[in-house]
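**Q** Need coordinates for the following:
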Amino acid sequence: MPQLARRFTSLPPYPLTDVPGIKRDLKARGVDVIDLGTGDADLPPPPAAVEALRGAAMDPGNSRYSFQLGLVEFREEIARWMQARFGVTVDPMREVAPLIGSKEGIFHLPFAYLEPGDATIIPDPGYQAYLGGTVLAGGHPHIVPLRPEHDFLVPLDSIPEDVVRRAKILYLNYPNNPTAAIAPREYLAECVEWCRRHDVILAYDNAYSEIAFDGYRPPSILEIPGAGEVAIEFHSLSKTYNMTGWRIGWAVGNPELVASLTRIKTFADTGLPFTIQHAGVAALRSHADWVPGNVATFQARRDAAVAALREAGFDVPSPKGAMYLWVPLPEGVESEPWARRLLLEQGVALLPGKSLGDGGEGFVRIALTCSEDRLRQAAARMAKMLEASAAVV
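**A** You can find the predicted model right below:
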């Protein structure tokens, strides 16, 4: 067999790849496993989306290729939603690209812009698609740790000048996965100005824009003056509408960036299924009536989990956005061995911070994907591990 390409072998292991097998073995032995590892909620999608999918599947015309144009009605609904939600006006034909989930768009963007030696600026910990797309496109990932002392924001002034000169893409994601941090509008304005000054694309991952608590309303990067010159924003129906397996999202923003991404996609796929796009239209139209109740469920879970974890001895903040808790471990405790022991000894699966980058060491991520009772049970089991860790340290 030919040798694997260096860019392939340089990829780190993807988080959680061996966990499904471990969970399966534990369940086969009768262990009660509480899965808080994957951001994949146990909640149903909007009934309107299900009905739209069912109806669309009965039309033979929806079984044909959609190509990159896709369903014009879906594009138009995205544009209406962007206007209603953010006050942002976009051209549905030139400034919108339907995606097979936002992940594939995020992954494919570097293929349009990176030459060997070009850099992308990647938050660490962060979504692994940023890194994977960069490496497989032949670029150089410049990793920037997200630290509590910076409020988990990317400190742009820490980026070396030689990296700035080579940078083509800055990835940002707020509300953030995994830290659940939010970004002040003033910070976003600084990022837009920085990208304009240095001729860098701002790739804004806004997958959690609708999962926000305590009255907080996350913005679109396109609300920021000047962003239309440099930014492309990624949205997903996965988390907001509990449609992770449906694989539907979109990119929106600068028309040149959208066109470049679309051209890359013509070589990678033949479009998002029409049936799923019809469901996407119905989901977006149900936003005002359906999403607040879904978000209220996540907020109740957040409140229950934070209270239980604090009682268990963890110093965990109560986030204003996303569907995660970013939980600090005791000093000196490594996240990967601790999380593996927690799964094997207590039957609780969560994500060790180190698996999302070296900057995540010392933390674990809890996904609010189970009921409040199950989250309380998980916290009680984590307390046992915390006591064991204290005894060892």
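**Q** switch to C-alpha atoms for all contacts and neighbour counts from now on
**A** Will do.
**Q** Outside of stretch 38-54 itself, list whatever touches it.
**A** Surrounding stretch 38-54, the residues in contact under the criterion C-alpha atoms under 8 Å, 6 or more residues apart in numbering are 239, 241-244, 275-276, 278-283, 286, 290, 323-324, 350-351, 367-370.
**Q** To compare with the earlier structure, here is another sequence to fold:
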Amino acid sequence: MSEEFYRIRRLPPYVFAEVNAMKAAARAAGEDIIDLGMGNPDGAPAPHVIEKLCEVARDPGAHGYSASKGIKGLRKAQAGYYARRFGVDLDPETEVVVTLGSKEGLANLAQAITAPGDVVLAPNPSYPIHTFGFIIAGAAIRSIPAAPGPDFFKRLEHAVAYTVPKPSVLVMGYPSNPTAYVADLAFYEQVVAFAKEHKLWVLSDLAYSEIYFGDTPTPSILQVPGAKDVAIEFTSMSKTYSMAGWRMGFAVGNKTLIGALTRVKSYLDYGAFTPIQAAAVAALNGPQDIVEQNRQLYKRRRDVMVESFGRAGWELPPPEASMFCWAPIPPALAHLGALEFSKQLLTHAQVAVAPGVGFGEEGEGYVRLALVENEHRIRQAARNIKRYLQSMGVNTPTTAKAV
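**A** Sure thing, here's the model as predicted:
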């Protein structure tokens, strides 16, 4: 009996597992670990959302199977959000499906539209599901740049011209995880035109749509006229509404792709617990104060992290959006590599980070820092890191004030 399963063989060892195991062992030993590794929000949803969850959960009739594609009211609420936020009209019946978080939606769409041997274009570095969702489905991945600059389209042209078979899907996500890159509407216009010319489906991950720190809101690819001919977009309530553990997300856009995802999901799940879906309706249709509050919360944490880590001797480029800093390893320690540097931070500074190589080989030399600890804890992390850097002979700013 073989224990070499085809799809498992295609998955490399999970890079984050080693750091996570060390983190668990350190905590078990009583160490105070400041966890900047996982993008796990530390806040709670708005009170009226929790109240709606409890109210519906008290209904004896709310505990049976729900609707795989999402209850009608929730699909209408998501369509309403797109109309308000992006000026995009969506048909709740044919252009919206509720997912168990954006990760599940991406993975199941990959199963729906991918045949073994298909070629998929995906950014490197990127959130692992952008590549491994398709690898599990049997596809081959061709990497493209994560940054939405001129090289992005140059590499796209090269991939389409020289890949056999021709790529069928383009995956991207802005604001991006882990790099925090952002894209503007002009970029999306080029993407849509390219996809139509070369007959590519476009999968856009917009999970961080509401966490931006400048004056210009994050756009949606569906704002481009004709984008729904080729594109589907995934969003999540995890960060926007502090509902990560609720596993509530959406896919919207192209009817063919929505239909394919809906059909696959109908075989795999009965949808999220109905009270959770009802509470999600309350979140989308009710007061939106928490959205701005969370945006400002992550902005303050970003500013504290950039300032305090800089004073500790580690310069961080301030992200324009998302809940992450994509941080180059201090030059004097670059020889360690992302994984070893992450392990040393955990061991010697009691700070957990995500090694950049876990997001693709182009992430080597970086680590991802999540803005999920409060400002006091972020400053404590900076003090710990300063001591570690000094122990490694890294010069820290001599004129800096106390971190």
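**Q** TM-score for these two?
**A** With the length set by TM-score structural alignment, normalised by the length of structure 1, the two chains reach a TM-score of 0.94; 392 aligned residues with a C-alpha RMSD of 2.1 Å.
**Q** Can you list which of the contacts of stretch 38-54 of structure 1 are found in strands?
**A** Secondary structure of those is defined by DSSP state E; positions in strands are 324, 351, 367.
**Q** can you pull the contacts of the second one?
**A** To tie it back to what came earlier, the one meant is residue 351 of structure 1. For residue 351 of structure 1, the contact set (C-alpha under 8 Å, 6+ apart) comprises 15, 16, 36, 37, 38, 339, 364, 365, 366.
**Q** Mind filtering those residues down to those shared with structure 2?
**A** Among the contacts of residue 351 of structure 1, the contacts conserved in structure 2 (both residues aligned by TM-score structural alignment, their matches' C-alpha atoms under 8 Å) are 16, 36, 37, 38, 339, 364, 365, 366.
**Q** and those, which are buried?
**A** By neighbour count, with 16 or more other C-alpha atoms under 10 Å, those hold 36, 37, 38, 339, 364, 365, 366 as buried.
**Q** Tell me which stretches of structure 2 form strands.
**A** For structure 2, applying DSSP E gives strands covering 34-35, 96-99, 119-124, 140-145, 169-173, 201-205, 231-236, 249-253, 324-328, 351-352, 354-355, 366-370.
**Q** Tell me which of those strands sits nearest to residue 216 of structure 2.
**A** Residue 216 of structure 2 lies closest, by C-alpha to C-alpha, to one member of the strands of structure 2: strand 169-173, at 17.3 Å.
**Q** who touches the closest one?
**A** For strand 169-173 of structure 2, contacts defined as C-alpha under 8 Å, 6+ apart pick out 119-123, 130, 146, 200-206.
**Q** tell me which of the ones in strands among the contacts of stretch 38-54 of structure 1 is nearest to residue 386 of structure 1?
**A** Closest approach to residue 386 of structure 1 among those (C-alpha to C-alpha): residue 351, at 15.9 Å.
**Q** What does that closest one correspond to in structure 2?
**A** In structure 2, the residue paired with residue 351 of structure 1 is residue 354, using TM-score structural alignment.
**Q** ok, the closest residue to its match other than its chain neighbours - contacts?
**A** Closest residue in space to residue 354 of structure 2, ignoring its immediate chain neighbours: residue 37 at 4.7 Å, by C-alpha to C-alpha, 6 or more residues apart in numbering. Residues in contact with residue 37 of structure 2, defined by C-alpha under 8 Å, 6+ apart, are 352, 353, 354, 368, 369, 370.
**Q** Next, count neighbours for the first one.
**A** Right, residue 352 of structure 2. When counting by other C-alpha atoms under 10 Å, one arrives at 26 neighbours for residue 352 of structure 2.
**Q** What ranges does the stretch 201-350 of structure 1 have for its helices?
**A** Along the stretch 201-350 of structure 1, counting by DSSP state H, counting those that start in this stretch, helices occupy 255-268, 274-285, 287-312, 335-341.
**Q** Save those helices as JSON lines, and put in distance to residue 11 of structure 1 too.
**A** Listed next are those as JSON lines, based on distance: least, C-alpha to C-alpha, whole Å:
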{"stretch": "helix 255-268", "distance to residue 11 of structure 1": "20"}
{"stretch": "helix 274-285", "distance to residue 11 of structure 1": "31"}
{"stretch": "helix 287-312", "distance to residue 11 of structure 1": "33"}
{"stretch": "helix 335-341", "distance to residue 11 of structure 1": "18"}
